[in-house]
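1. Sequence unavailable; structure follows:
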């Protein structure tokens, strides 16, 4: 049985376009691969705390020098890292806020982007991600159109997530619903296209990992 970690980041618990897209993706995965195990991390319902000074100090302290208080400070980050590393595939639902991602998802990434845990620097100084090509399906929603046109350069949602997750060693695929704020007809067409795009992803085709094992 393979494990899929589903990360929801929208603070909107109802009427969220990104949550609806994520749920459709999970239903498709479960329908195609009945034995798949789905683990959910909902940052909207249960936000993780943003990094503070004690946590940053603990993160920069060698493991053998950690105090008991510092070890306790790192329990959340350690558990989040273990959760990511044990997953065979990531599915991330994310709305665009002010051209980027919600602060709750950024806080989560700050906990899992750990030197010596999810990445390290090799002898040549180049970063090496620990996710080992783990597939990451990123399901985005945005009010306008940013995949093309005059606002393309304002897309720091997919650009940032693609950069940081690739740095950690994941292989990213993107499916998006955009034009959410441009009227019901545009939204309906965008959702229909996103559903079709989902079926073409490596995640749904099982090209990256065999979820049926």
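-> That came through fine. Please read all numbers here as calculations on a predicted model, not as lab measurements.
2. For the rest of this, base every contact and every neighbour count on C-alpha atoms.
-> Fine.
3. And the helices in this structure?
-> 17-32, 53-59, 68-73, 75-86, 103-112, 157-167, 184-199, 202-205 (DSSP state H).
4. Just send these back as a markdown table, with distance to residue 142 and mean neighbour count too.
-> A markdown table is the format used below for the helices of the chain (distance: least, Cα to Cα, whole Å; neighbours: other Cα atoms under 10 Å):
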| stretch | distance to residue 142 | mean neighbour count |
| --- | --- | --- |
| helix 17-32 | 9 | 19 |
| helix 53-59 | 32 | 15 |
| helix 68-73 | 35 | 14 |
| helix 75-86 | 26 | 16 |
| helix 103-112 | 16 | 19 |
| helix 157-167 | 9 | 18 |
| helix 184-199 | 10 | 16 |
| helix 202-205 | 22 | 19 |
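5. got the ones you listed as CSV, with distance to residue 10 columns?
-> Output for the helices of the chain, formatted as CSV (distance: least, Cα to Cα, whole Å):
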stretch, distance to residue 10
helix 17-32, 7
helix 53-59, 25
helix 68-73, 26
helix 75-86, 18
helix 103-112, 8
helix 157-167, 13
helix 184-199, 17
helix 202-205, 22
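6. put this beside the first:
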């Protein structure tokens, strides 16, 4: 039995492609794995705060020195990290905005990438502390950014997510892309059909 952390980052509701696809994946997954449990967080509609000066002061000082203000500054970060580490698998619906992740998801990342909690510093450098877990990212974009396409050099979304989650130890990362969504008609429908097919494949092999 596994525990899944499901996160959506789109500010859209029923019109969101990434949100609908991530929901569909989790629904199908639970039909095959009914004993698995899911925690859901909606960053698109309930964003977490940006890192501020109090957060930095608290994160880089011993807990024994924390004032009530500094303890409170890390409360949400601790909650998010506990939630992250409690999960075995992750399903993240993350659209591409301006070639990278939405600001709400970057804010989430800044809250969970923390020395002493999700990454350690030792004699040999950094070690991720969230190892042995699997991440599925369901991405949506208006254009096509796949390797070999004209817009591939503008894709900072997938490389960034692979890098930052690999930094905290999550290196088993799968991407499902619903792209070219600014197209109309057959091209758009083909992309969505390919994403649905990839979801079915992931359910069988993830």
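-> On my side now, so go ahead. Only a predicted model underlies this, so the values are computations on that prediction, with no experimental measurement involved.
7. Send over the TM-score of the superposed chains.
-> The TM-score (TM-score structural alignment, normalised by the length of the second structure) is 0.95; 204 aligned residues with a Cα RMSD of 1.2 Å.
8. hang on, the earlier thing: what about the helices of the first structure, which gets the closest to residue 46 of the first structure?
-> Proximity to residue 46 of the first structure (Cα to Cα) singles out helix 103-112 among the helices of the first structure, at 9.6 Å.
9. Which strands or helices does the closest one pack on?
-> When contacts are defined as 3 or more Cα pairs under 8 Å, 6 or more residues apart in numbering; DSSP states H and E, helix 103-112 of the first structure packs onto helix 75-86.
10. what does the helix it packs on contact?
-> 3, 5, 90, 111-112, 117-118, 130-131 (Cα atoms under 8 Å, 6 or more residues apart in numbering).
11. average offset between it and the second structure?
-> With mean Cα distance after the TM-score superposition for the first structure, helix 75-86 of the first structure departs from the second structure by a mean of 0.2 Å once superposed.
12. Quick one: work out the angle between that helix and helix 103-112.
-> 80 degrees (axes from the mean of the first three to the mean of the last three Cα atoms, to 10 degrees).
13. Tell me the counterpart residues of helix 75-86 of the first structure in the second structure, please.
-> Helix 75-86 of the first structure corresponds to residues 75-86 in the second structure, going by TM-score structural alignment.
14. what's the offset of that stretch from the middle of its chain?
-> Stretch 75-86 of the second structure sits 14 Å away from the centroid of its parent chain (Cα atoms, centre = their mean, to the nearest Å).
15. got it, and stretch 102-116 of the first structure?
-> Distance, centroid of stretch 102-116 of the first structure to centroid of chain: 10 Å (Cα atoms, centre = their mean).
16. For residue 34 of the first structure, state which of the contacts of helix 75-86 of the first structure is nearest.
-> residue 3 (11.8 Å).
17. Residue 38 is in contact with the closest one, correct?
-> Yes: the criterion here is Cα atoms under 8 Å, and residue 3 of the first structure meets it with residue 38 at 6.0 Å.
18. if I pick the residue lying closest to residue 153 of the second structure once chain neighbours are set aside, what's in contact with it?
-> Leaving aside its chain neighbours, residue 153 of the second structure sits nearest to residue 145 (7.7 Å; criterion: Cα to Cα, 6 or more residues apart in numbering). By Cα under 8 Å, 6+ apart, the residues touching residue 145 of the second structure are 151-155, 179.
19. Next: residue 156 of the first structure.
-> Taking Cα under 8 Å, 6+ apart, one finds 99-101 in contact with residue 156 of the first structure.
20. can you put these in TSV and add distance to residue 187 of the first structure and neighbour count?
-> Below are these laid out as TSV (distance: Cα to Cα, whole Å; neighbours: other Cα atoms under 10 Å):
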residue	distance to residue 187 of the first structure	neighbour count
99	19	18
100	20	19
101	20	21
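21. what residues are up against the residue most central in space within the first structure?
-> The centroid of the first structure falls nearest to residue 92 when counting by Cα atoms, centre = their mean (3.7 Å). By Cα under 8 Å, 6+ apart, residue 92 of the first structure lies in contact with 6-9, 22, 136-139.
22. ok, 6 Å please
-> Contacts for residue 92 of the first structure (Cα atoms under 6 Å, 6 or more residues apart in numbering) come out as 6-7, 138-139.
23. Residue 17 of the first structure now?
-> With Cα under 6 Å, 6+ apart, residue 17 of the first structure has no contacts at all.
24. Relative to residue 142 of the second structure, how far out is whatever residue of the second structure lines up with it?
-> Taking TM-score structural alignment, the alignment pairs residue 17 of the first structure with residue 17 from the second structure. Per Cα to Cα, to the nearest Å, residue 17 of the second structure is found 11 Å from residue 142 of the second structure.
25. again with residue 169 of the second structure
-> Using Cα to Cα, we find residue 169 of the second structure at a distance of 30 Å from residue 142 of the second structure.
26. got it, and residue 21 of the second structure?
-> Distance from residue 21 of the second structure to residue 142 of the second structure, by Cα to Cα: 15 Å.
27. Same question for residue 167 of the second structure.
-> 28 Å.
28. Same check on residue 19 of the second structure?
-> Distance of residue 19 of the second structure to residue 142 of the second structure, computed by Cα to Cα: 15 Å.
29. same question, residue 61 of the second structure
-> Taking Cα to Cα, one finds residue 61 of the second structure at 43 Å from residue 142 of the second structure.
30. list the contacts for the residue mapped onto residue 113 of the second structure from the first structure?
-> Alignment note (TM-score structural alignment): residue 113 of the second structure maps to residue 113 of the first structure. Residues near residue 113 of the first structure by Cα under 6 Å, 6+ apart: none.
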